[in-house]
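Colleague: Show me how the following folds:
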Amino acid sequence: MKFQLRKCIKCNQYTLKEKCTKCNEKTISAHPAKFSPDDKYMRYRLAERYN
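Modeller: The predicted structure follows:
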């Protein structure tokens, strides 16, 4: 399933396009990654986030 809603990094505007219509900056997916309790790399992601 491909999510369509995207968010501009620069101006925080939501759009459906790959580039923001307001500032022409690249957009990212507005949806969080799926959570899995069996994620064996979660420890490394959390350590990277809080360091």
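Colleague: Going by C-alpha atoms from here, please, whenever you check contacts or count neighbours.
Modeller: OK.
Colleague: Show me the strands in this structure, by range?
Modeller: For the chain, the strands defined by DSSP state E cover 6-8, 14-15, 27-29.
Colleague: Any chance you could list what contacts the last one?
Modeller: Right, strand 27-29. 3, 4, 5, 6, 7, 8, 9, 17, 18, 19, 20 (C-alpha atoms under 8 Å, 6 or more residues apart in numbering).
Colleague: how much distance is there from it to the middle of the chain?
Modeller: 5 Å (C-alpha atoms, centre = their mean, to the nearest Å).
Colleague: how about this one, so we can line them up?
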Amino acid sequence: MRFRIRKCPKCGRYTLKEICPVCGEKTKVAHPPRFSPEDPYGEYRRRLKRELLGIGRKEK
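Modeller: Predicted coordinates for the structure are as follows:
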């Protein structure tokens, strides 16, 4: 297993287990995705961000 530390999205506690021992929620990996200078999905990520924030829309 590469990343060991995990975080519970419900209560915010860190653990090494797949299930949070406090609230029983499934935990997620606490590490950010690996950085790549090529950023193969950057265009799609920026497009989604613009759509969600409403940036770039022309008001009539």
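Colleague: where does the TM-score land?
Modeller: The TM-score (TM-score structural alignment, normalised by the length of structure 1) is 0.85; 51 aligned residues with a C-alpha RMSD of 1.6 Å.
Colleague: nearest to residue 40 of structure 1, of the contacts of strand 27-29 of structure 1?
Modeller: Residue 40 of structure 1 has its nearest neighbour among the contacts of strand 27-29 of structure 1 in residue 3, at 24.6 Å by C-alpha to C-alpha.
Colleague: which of the strands of structure 1 sits most buried?
Modeller: Stretch with highest mean neighbour count among the strands of structure 1: strand 6-8 (a mean of 22; mean count of other C-alpha atoms under 10 Å).
Colleague: CSV for the strands of structure 1, including distance to residue 40 of structure 1?
Modeller: Shown next, in CSV, are the strands of structure 1 (distance: least, C-alpha to C-alpha, whole Å):
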stretch, distance to residue 40 of structure 1
strand 6-8, 28
strand 14-15, 32
strand 27-29, 23
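Colleague: ok, back up a step: filter the contacts of strand 27-29 of structure 1 to the buried ones?
Modeller: Neighbour-count burial (16 or more other C-alpha atoms under 10 Å) applied to those gives 6, 7, 8, 18, 19, 20.
Colleague: What is the nearest of the residues you listed to residue 31 of structure 1?
Modeller: Of these, the one sitting nearest to residue 31 of structure 1 (C-alpha to C-alpha) turns out to be residue 6, at 8.0 Å.
Colleague: Return the residues in contact with the closest one.
Modeller: So residue 6 of structure 1 contacts 14, 15, 16, 17, 18, 27, 28, 29, 30, 31 (C-alpha under 8 Å, 6+ apart).
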